[in-house]
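Q: Generate coordinates for the sequence data below:
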Amino acid sequence: MTEASAASATPVGPLDGLLVADFSRVLAGPFATQILGDFGADVIKVEAPIGDETRGWRPPERDGVSTYYLGINRNKRDLILDFRDEDDRALAQELARRADVVIENFKPGGLEKFGLDYESVAKENPAVVYASITGFGGAGGAGLPGYDLIVQAMSGLMSLTGDKDGPAYRSGVSVFDIMSGLQSVIGILSALRHRDRTGEGQRVEVNLLSTALAGMANHSSTYVAGDTVPFRMGNAHPSLFPYEPLPASDGEIIVVAANDRQFAALAEALGIPEVLDDERFQTTDGRNVHRDALRPILVEALSTATIAEWFDRLTAAGIACGPIQTIDGGVQLAERLGLEPVVTVGEGDRAVPMIRNAITFSKTKPQYRLPPPTLGEHADELRAWLATRAEQETTA
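A: Now for the predicted structure:
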C-alpha cells in the first residue's frame, strides 16, 4: 500500500494499494477513475487552479455544486497544481513517478511540454500503466475536438437516431464518453494484470471514435461485413419485430418478441392465436419483412387495455415488455427490485446521494469512502506527502 493510501485508512477493496494520478477532467476520465476509486484505488484528482469545468456546469446543482461534477467524482482526493509553475510541475512529475496508474485526456501531445507525457513518465516509472483518452486518436486526430456530441455526429450514431423522415438526433446521454471511460477501465485492469506477470508497465490508449465504432456493434458490422449503410428507423429494430413501442389504450409500451417461441406466447397473451397460422408471421425473418402487415394486428389487440394492465399480463406470461419511464421511474424500479441504486456518500452537510457502482462482488465490495472533493480539498496533505517523498529521494 502506498503511504498516501495508508494514511487515509480506507477499507480494503479489490484495487486497494493502487495509486492513481488522475490528470483528466469532464466525463470519460473522471468516470473511469471513480470506478477505480470505488474498487479501492487511492485516486488523486489533479485540477488546474480554475478547476474541472464541470464544477460550473449548472443547473442542475446541489448546494451550489453541479450535479454533473458530483455524479462522477467520489472516492478521490483533490490537489490543485498549475503545470506552468515550476514547483507545481515538479510535484505533478513526482506524483506520476510514484503512481501505479496515470490517466489523462489532454489533446495528443499536450503534456509533453510539462514532462508528463507517457515517454517522460515511463522513463522514471517504467512500471506505470499510463492511460490516454482522446477524441480521435493520436497524431491523425490531434486537430479534431474530442467532444461526445461531435463523435456522435461523425461516427454515424446520429444518423441512426430519430424518425426515418425526420432530423438526426444526438443520444440523450453522452454515450461515447461513458463507454470510453469503461473501455479505459478495462484497458487499465488488463495492463495491470500484464504488469503482475511481467513487471512491465505500458500505455493504454482509448479514443471516442474507435469506442463508438466498436460500441455500435451490429450497426458497424452491417456496413463492414454486409456492405450496407444502416439508416434511422425511429424506435424500430432493423432485424426484429416486434421490438419497439406499441400503443396501448393510454400510451405506448415496449413489446419484445425476439424469437418464434416468444412471439407465440405474445400472440396467445394478446388473444390473437390465429396470427400463428399466417405463414408471413411464423418466423423471425417473416415478421421482420411483413411488419407493416403485423403491426396493425398487434396495435388493435393492445388497444383494449392500459399500459399497466398489459405490463402485468404480458409479464405474467413471460413476455418482455415495459413502460417508457423518466429517470425517477427507473430509480424507483431499481429500488422496488431491491437493487439499492442510491448510496449516500459523506456525512453531515457533505452527504451526497449518488448512484452506486453497477458491479457487485461476493467478497471485495465497492466502497464509498469520500464524497466528491471541493477544489483543492486535500492540497495540504498531498503537497506535504509529495514534497517529503521528493526530498527523501533527493537525499537518499
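Q: CA atoms for contacts and neighbours, from now on please.
A: Will do.
Q: which residues does the residue positioned nearest the centre of the chain contact?
A: The centroid of the chain falls nearest to Ile178 when counting by CA atoms, centre = their mean (2.8 Å). Ile178 makes contact with 27-28, 31, according to CA atoms under 8 Å, 6 or more residues apart in numbering.
Q: I have a second one here; can you model it like the first so I can compare?
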Amino acid sequence: MLDNIEADFPEYTPRPSDAPRALAGIRVVDFSHFIAGPFATMILADMGAEVIKIEAPGRGDDLRRYPPVHPELKAGAPFVWTNRNKRSVALDLKSPDGVAVVRELIATADVVVENFSSGVMERFGLDYGACRTIKPDIIYCSVSAYGREGTFADRLGFDPIAQVESGFVSMNGYPDREGVRALSPVMDISTAMMACNAILGALVARERSGLGQAVEVSLFDNAVLMTGYATMQHLFTGANPQRHGNTSPDTCPSGVFQAQDCAFYINCGNDKIFQRLMSQVLERADLAAAEAYATGPDRIRRREELFAILGEVFAQRPWSHWQARMRAAGVPCGQVRTVGDAIRSAEARERGLVTRIPHDTLGWIPNVSLPIRYSATPVVDPVAAPAVGQHIGAVLKDLLGYDDARLARLAAAGVFGEVGAGPARAGRT
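A: Reported below is the predicted structural model:
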C-alpha cells in the first residue's frame, strides 16, 4: 500500500513563506462527518481558515473506516482525501462537560458547520439559536439531506439516494437498461462546494453588516441542480431526458471512438468545430460543406451514418496521430483513461494535481490538490488528515487556556474518551 508513491509522484512544492492566506484569522468549528460537510471545511482550511474538527472519542468520523484503510494510519483513503489541514478534537457531546468545552470553542469561532440528522444539534444544545447566544455574529452552516424544516426533515440522505431521487440517474447510462449512478460522490462534492460558497458569501456579508446568519445547503436541492440544464429543457418541452450512453442528445458528432490503439472522446459542440473536424482532421471538405450535415439537428438525425464514417477512419491510425491533428484543428478531444492513468498523465503532472507530502508515521502520503489557483493568496501547504483527537491538548491549551490539571480532570471524567485517558495523552499536538 502506497509502495510506489516516491517514484510516481513529486514532492509538494511549498507556497512562498511570506504569502498571505485568503482566510487567515477565520476559525471554523466543524461537527461534520462523511463527505459533504468535511469537504466543504477542507476547502476553507486550504484557503487558510483554522478548522477544528470535533469528533466522537475513539471512533471518530465514520468515514475513517471507508476502505482501503491503511493499517498504520487507522484511516481510509476517503477520510485522508477530505480532511487535510484540520485539527481534531475528540469530545463526548453526550457529556455536559464535553458540550461546555465545545461552547467555549464556539465563542472563539467565526463559523460552525454541521451535517448531523435533523434534531441532533438541538439535543446537544448547539443549534443556531443556542450558538447565536454564545457568539452573536456566528455563521452557522447546516448541510442537510432534505432541509431542516418541513415534512422530510427527518429523512437521512446519502449521495446515491440523492442521485436517484433527483432524476440524475435516469439521465445516465444506455437506453436499453436501467440508468446508472455516478460512482464518484458527485452530489456530496458539489454540495460541499455550494456550502463553501455559501459560507464565503456569509463571511463577506458579515464583513459589511457585522451580522452573522444561518446558512443551509440541502443535498437533495443541490442534486436537482446537478441535473443541469436538463431540468429547464424538461420545463420547456415536457419531455424527460433520455439516456444516450456516451453520445450527446444536443450535439453531433460527440462521443467515444476507437483509434488503432485506444478509445477517445470528441465533442463537436457547434457547426464550426464539425467543419474543422471534417476538413482539417479527416481531410473531407466535401462532408464539411455537405448540406445534409450543415446544422446540429441535421447531424443528430444522421448520427448513425456519421459515426460509421468516423469510426472507420479513426480505427486506421493511432491516438497520437489523431490527437495531434485535432489539437491543431481546435477540435475538443481526450483519451479515455482510468483514474490511475489520469493522475499520472502529463496534464496532471504539469498542474501538480497529485503530489506527496510528509507524514510522521508513513514518511510520505499522497495529496490531491484543489483546482484553485490564487496569485496573491495561494492555498496553504497541505498537512495530512489528523488522527482522532490528535490536537486536544494543543487546541484547548492554546485557544482556551486550559492547564494540565484541567485537562487531566476532563480526561478522568471521560470527556476525551480513550484518546484522552490521561493528561499526557490529552496534551498531544
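Q: Quick check: TM-score for this pair?
A: Aligned and superposed, the two chains score 0.91 in TM-score terms (TM-score structural alignment, normalised by the length of the first structure); 383 aligned residues with a CA RMSD of 2.1 Å.
Q: Give the equivalent position in the second structure for Pro353 of the first structure.
A: Per TM-score structural alignment, the equivalent position to Pro353 of the first structure in the second structure is Pro366.
Q: what sits up against the one helix or strand that match maps to?
A: Following DSSP states H and E, one finds Pro366 of the second structure within strand 363-368. Strand 363-368 of the second structure is contacted from outside by 2, 5-6, 9, 81, 353-359, 382, 384, using CA under 8 Å, 6+ apart.
Q: State whether Pro49 of the first structure and Phe83 are indeed in contact, as I suppose.
A: No - between Pro49 of the first structure and Phe83 there is no contact under CA atoms under 8 Å: 9.8 Å.
Q: Tell me which of those two has more neighbours.
A: Each of Pro49 of the first structure and Phe83 has its neighbours counted (other CA atoms under 10 Å); Phe83 has more, 21 against 13.
Q: Next up, the contacts around the more buried one.
A: Phe83 of the first structure neighbours (CA under 8 Å, 6+ apart): 48, 89, 92, 114.
Q: go again using 10 Å as the cut-off
A: Applying CA atoms under 10 Å, 6 or more residues apart in numbering, we find Phe83 of the first structure in contact with 47-49, 89-93, 111, 113-116.
Q: If you count neighbours, what's buried in stretch 219-238 of the second structure?
A: 219-227, 230-231 (16 or more other CA atoms under 10 Å).
Q: In the first structure, which residues correspond to that stretch?
A: Residue span in the first structure matched to stretch 219-238 of the second structure, by TM-score structural alignment: 208-227.
Q: again with stretch 92-112 of the second structure
A: If you align by TM-score structural alignment, stretch 92-112 of the second structure falls on residues 82-102 of the first structure.
Q: buried set for that stretch?
A: Buried, per 16+ other CA under 10 Å, within stretch 82-102 of the first structure: 82-83, 89-102.
Q: Show only the entries of the residues you listed found in helices.
A: Judged by DSSP state H, the subset of the buried residues of stretch 82-102 of the first structure located in helices is 89-98.
Q: May I see those organised as JSON lines, with distance to Gly13 of the first structure added?
A: Below are those laid out as JSON lines (distance: CA to CA, whole Å):
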{"residue": "Arg89", "distance to Gly13 of the first structure": "31"}
{"residue": "Ala90", "distance to Gly13 of the first structure": "30"}
{"residue": "Leu91", "distance to Gly13 of the first structure": "27"}
{"residue": "Ala92", "distance to Gly13 of the first structure": "26"}
{"residue": "Gln93", "distance to Gly13 of the first structure": "27"}
{"residue": "Glu94", "distance to Gly13 of the first structure": "25"}
{"residue": "Leu95", "distance to Gly13 of the first structure": "22"}
{"residue": "Ala96", "distance to Gly13 of the first structure": "22"}
{"residue": "Arg97", "distance to Gly13 of the first structure": "23"}
{"residue": "Arg98", "distance to Gly13 of the first structure": "20"}
